[in-house]
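Q: What follows is a predicted protein model with its sequence.
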Amino acid sequence: MNISERIILTTEEETAIDRWSHGKSIPLRLVKRAQIIQLSAQGVFNHDIAQRLNISRPTVQLWRERFLALRLSGLEKDAPRPGRIPRITQKKVTAIVNATLHTTPSDATHWSTRSMAKAQGVSAASVRRIWKQYNLKPHLVKNFKLSRDKHFLEKLYDVVGLYLNPPDKSIVFCVDEKSQMQALERSQLILPLRPGIPSRQTHDYVRHGTTTLFAALNMLDGNVIGDCMPKFRHQEFIRFLQIINVKTPPELDLHLIVDNYATHKHKSVIKWLERHPLFHLHLTPTSSSWLNLVERWFSEITCKRIRRGSFENI
């Protein structure tokens, strides 16, 4: 016959056990556990405790061992349980993940929950749950473009260096133009936002012309020098450089971060820069307009002012 380890209570434990075993507002399961430990500490055998409390001997032994291992905290919380056995094995989960990442269906460019469920013999809800768990989104695709500029690192260091450590007695401007800005007048009024219904606008519109916004964003304080012109040739770019020249202190060097658009490198622009030695052009690598901070400003204008607007003129 196995003899259980003797339980000896401290004064604090004895007080807590007594309170739990007689408490009227204590959960019944905790009352039973406290009574098991209280009787065990009094030397009552397991089978006698089981008979008195109308429970099984394994239950008595379980809570004796839990108390010996964890003391009072072992009685307050249930032991962790394994839970329901998954209906989909880990092997099947791995197969679904690998199929999502490395294969495509014969009749489509990417998997849907239904097509994957049919191919793997599981429910669409299971596929959806697995994709969510592994953060897989086969229906989404995003664009990217790698720069093939042979001087990519050199230009990158140059531009980032201006951001992190601008030269003394100078202003760093992020310069670019937002071309083909259309003044679109919607054929009907834009319908306002309502609960459960987004703001809506018509597909058809009247075009009242286009313009090009030239902008020079001061990297340090965020102020913008801007002007709209009908075209974006080298003539307009030189005109904008002259505007910058007039609106900035004459004693400061001006470092302009621009992209590789041909207008910025036109021979007439180069000659103008030679006549204005305070101007310094810094080219971003090709296909790397994300390096130019003014692009973020253009995005703000598009999202907050243009996309949902209706304009009767330029």
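A: Here it is on my side, so go on.
Q: okay, CA-based contacts and neighbour counts for the rest of this
A: OK.
Q: so how far is the strand ranked longest in the chain from its chain's centroid?
A: Counting by DSSP state E, the longest strand found in the chain is strand 170-186. Relative to its chain's centre, strand 170-186 lies at 28 Å (CA atoms, centre = their mean, to the nearest Å).
Q: contacting residues for the residue nearest to residue 298 when sequence neighbours are not counted?
A: Excluding the flanking residues, the one nearest residue 298 by CA to CA, 6 or more residues apart in numbering is residue 178, at 7.2 Å. Residue 178 makes contacts with 212, 213, 214, 298, as judged by CA atoms under 8 Å, 6 or more residues apart in numbering.
Q: Below is an additional structure, to be compared with the one above:
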Amino acid sequence: MRVAPEIVLTDEERAELTRLACSKLTSVRLALRARIVLLAAQGLQNKEIAGQVGVGRVQVSRWRERYLESRRAGIERDLPRGAPPVKVDIARLVALTTQSTPAAATHWSTRKMGTELGVSASTVMRHWHAHGLKPHVVRGFKVSRDPKFVEKLEDIVGLYMSPPEHALVLCCDEKSQVQALDRTQPGLPMKKGRAATMTHDYKRNGTTTLFAALNVLDGQVIGQCQQHHTHIEWLKFLRQIDRETPKDKTLHLIADNYATHKHPAVQDWLAKHPRFNMHFTPTSASWLNMVERFFRDITTERLRRGVFTSVPELVTAIDEYVTHHNTNPKPFIWTKSARDILQKVIRANHRLSAKQNGTLH
């Protein structure tokens, strides 16, 4: 049987250890170690001491041996805890993140980077956060190459920020191919401790196209769902706008460059209705059309998680959303001036050109 080494104390040592074990000013750790040594001096084995003080036998053995080696100094010093912290080469971490990709992948993850640098994933995440790096995020962009970009930009932003008197500014567009999707199985509703469920697969029950005109002044929306989105449907929508707006108001319609909007039949109709004035956004600049904000809202709030067994059911849901929106509309406020936008586009063009020429750092 293995026997723990014996501890013999002088009267001074015993008094000193007793004072440490009983003092309310002593740290809890040092008081516990003093008790371990006092019990060991009484001839108790490590297992018995561990049972009395409520710690592990190995810990009792460690402090018994440390006291034998260094007396009081041995129990006052804490043992080193764990491995020394790994120093991270932050410059290399940032360089790898921004200038390279891992093997067979498009971007770094915390685990891949941690393996590469020999550190934990949490360490990588901490340094990424400190340097504003998000490799998992990618943002879409498209720089317009329209030769009349500046002219069209100033025209549309001018309508937003300084609309003409006795006129209405309407942002118009189509949200095409809105699908009536039905799930293959019924989902479960949300409850405490569980999110709502929805099957990943679905059944297509047809599509519709939402034509919408957003009034920049008050946020009201004129909406119409149609089966197709040719110039015929666009003309029907223009007639609806004509019917639902005050006749004494000049109308300024902002639309994109879709061929339907410029069809000869549409041009003839516009010529017969001079109160309609068309303003076209630059190519690849649909973000200038504020009705896209409304399309985003109806998608996230009503369509994306909706279940529709038929196209008429989908159309009814869209009409109800538009009606609900119009009961308390809130206009989208445009705050960026044409100059601010143009400066941003110039910077984007410069960076894109530098990237294509291989000079971007």
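A: It's in. The shown structure was predicted, so the numbers you read here are calculated from the model rather than taken from an experiment.
Q: Next, the TM-score between them, please.
A: For these two chains in superposition, a TM-score of 0.69 is obtained (TM-score structural alignment, normalised by the length of the first structure); 229 aligned residues with a CA RMSD of 1.8 Å.
Q: buried set for the longest strand of the first structure?
A: Of the residues in strand 170-186 of the first structure, 171-179, 181-186 count as buried by neighbour count, 16 or more other CA atoms under 10 Å.
Q: Name the SS class of the spatially most central residue of the second structure, please.
A: Computing the C-alpha centroid of the second structure and ranking residues by CA atoms, centre = their mean puts residue 137 first, at 8.1 Å. Classification of residue 137 of the second structure by DSSP: H, G, I helix; E, B strand; the rest coil places it in coil.
Q: re earlier: how about the helix or strand that the longest strand of the first structure is followed by, aligned to which bit of the second structure?
A: Next in sequence after strand 170-186 of the first structure, counting helices and strands by DSSP states H and E, comes strand 205-218. Aligning strand 205-218 of the first structure against the second structure (TM-score structural alignment) gives residues 202-215.
Q: Please, where are all the strands along the first structure?
A: Assigned by DSSP E, the first structure shows strands spanning 170-186, 205-218, 224-229, 253-258, 279-283.
Q: mind checking which of those strands is nearest residue 303 of the first structure?
A: strand 170-186 (13.1 Å; CA to CA).
Q: Could you tell me where the closest one falls in the second structure?
A: Aligned by TM-score structural alignment, strand 170-186 of the first structure falls on residues 167-183 of the second structure.
Q: Quick one: average offset of that stretch versus the first structure, please.
A: On superposition with the first structure, the mean distance recorded for stretch 167-183 of the second structure (mean CA distance after the TM-score superposition for the first structure) is 0.9 Å.
Q: still on that earlier bit, can you tell me how far the residue nearest to residue 298 of the first structure sits from residue 291 of the first structure?
A: 16 Å (CA to CA, to the nearest Å).
Q: Repeat that for residue 147 of the first structure.
A: In terms of CA to CA, residue 147 of the first structure sits 12 Å off from residue 291 of the first structure.
Q: higher neighbour count, the two?
A: The neighbour count for residue 147 of the first structure versus residue 291, taken as other CA atoms under 10 Å, is higher for residue 291 (19 against 12).
Q: Chain neighbours aside, what residue packs nearest to the counterpart of the more buried one in the second structure?
A: Correspondence of residue 291 of the first structure to the second structure, assessed by TM-score structural alignment: residue 288. Nearest residue to residue 288 of the second structure, sequence neighbours excluded (CA to CA, 6+ apart): residue 281, at 6.7 Å.
Q: Isn't the one you found up against residue 258?
A: No - using CA atoms under 8 Å, residue 281 of the second structure is not in contact with residue 258; the gap is 10.2 Å.
Q: the more surrounded of the two?
A: Shown here are residue 281 of the second structure and residue 258; by other CA under 10 Å, residue 281 has more neighbours (23 against 14).
Q: Aligned counterpart of residue 250 of the first structure in the second structure, please.
A: Aligned by TM-score structural alignment, residue 250 of the first structure pairs with residue 247 of the second structure.
Q: do you know how far that match is from residue 101 of the second structure?
A: According to CA to CA, residue 247 of the second structure and residue 101 of the second structure sit 60 Å apart.
Q: Compare the two and say which is more crowded by neighbours.
A: Using other CA under 10 Å as the criterion, residue 247 of the second structure and residue 101 rank with residue 101 on top: 15 against 10.
Q: residues contacting that one?
A: Contact analysis of residue 101 of the second structure by CA under 8 Å, 6+ apart lists 107, 108.
Q: Now check it against the first structure: what is it aligned to?
A: Under TM-score structural alignment, residue 101 of the second structure pairs with residue 104 in the first structure.
Q: I'd like the distance between the closest residue to residue 226 of the first structure other than its chain neighbours and residue 49 of the first structure.
A: Excluding its sequence neighbours, the residue lying closest to residue 226 of the first structure (CA to CA, 6+ apart) is residue 215, at 4.3 Å. Here the criterion is CA to CA. By it, residue 215 of the first structure lies 86 Å from residue 49 of the first structure.
Q: same question, residue 140 of the first structure
A: To residue 49 of the first structure, residue 140 of the first structure is 63 Å away according to CA to CA.
Q: go on, residue 102 of the first structure?
A: As for residue 102 of the first structure, its distance to residue 49 of the first structure is 61 Å (criterion: CA to CA).
Q: again, but for residue 265 of the first structure
A: For residue 265 of the first structure relative to residue 49 of the first structure (CA to CA), the value is 94 Å.
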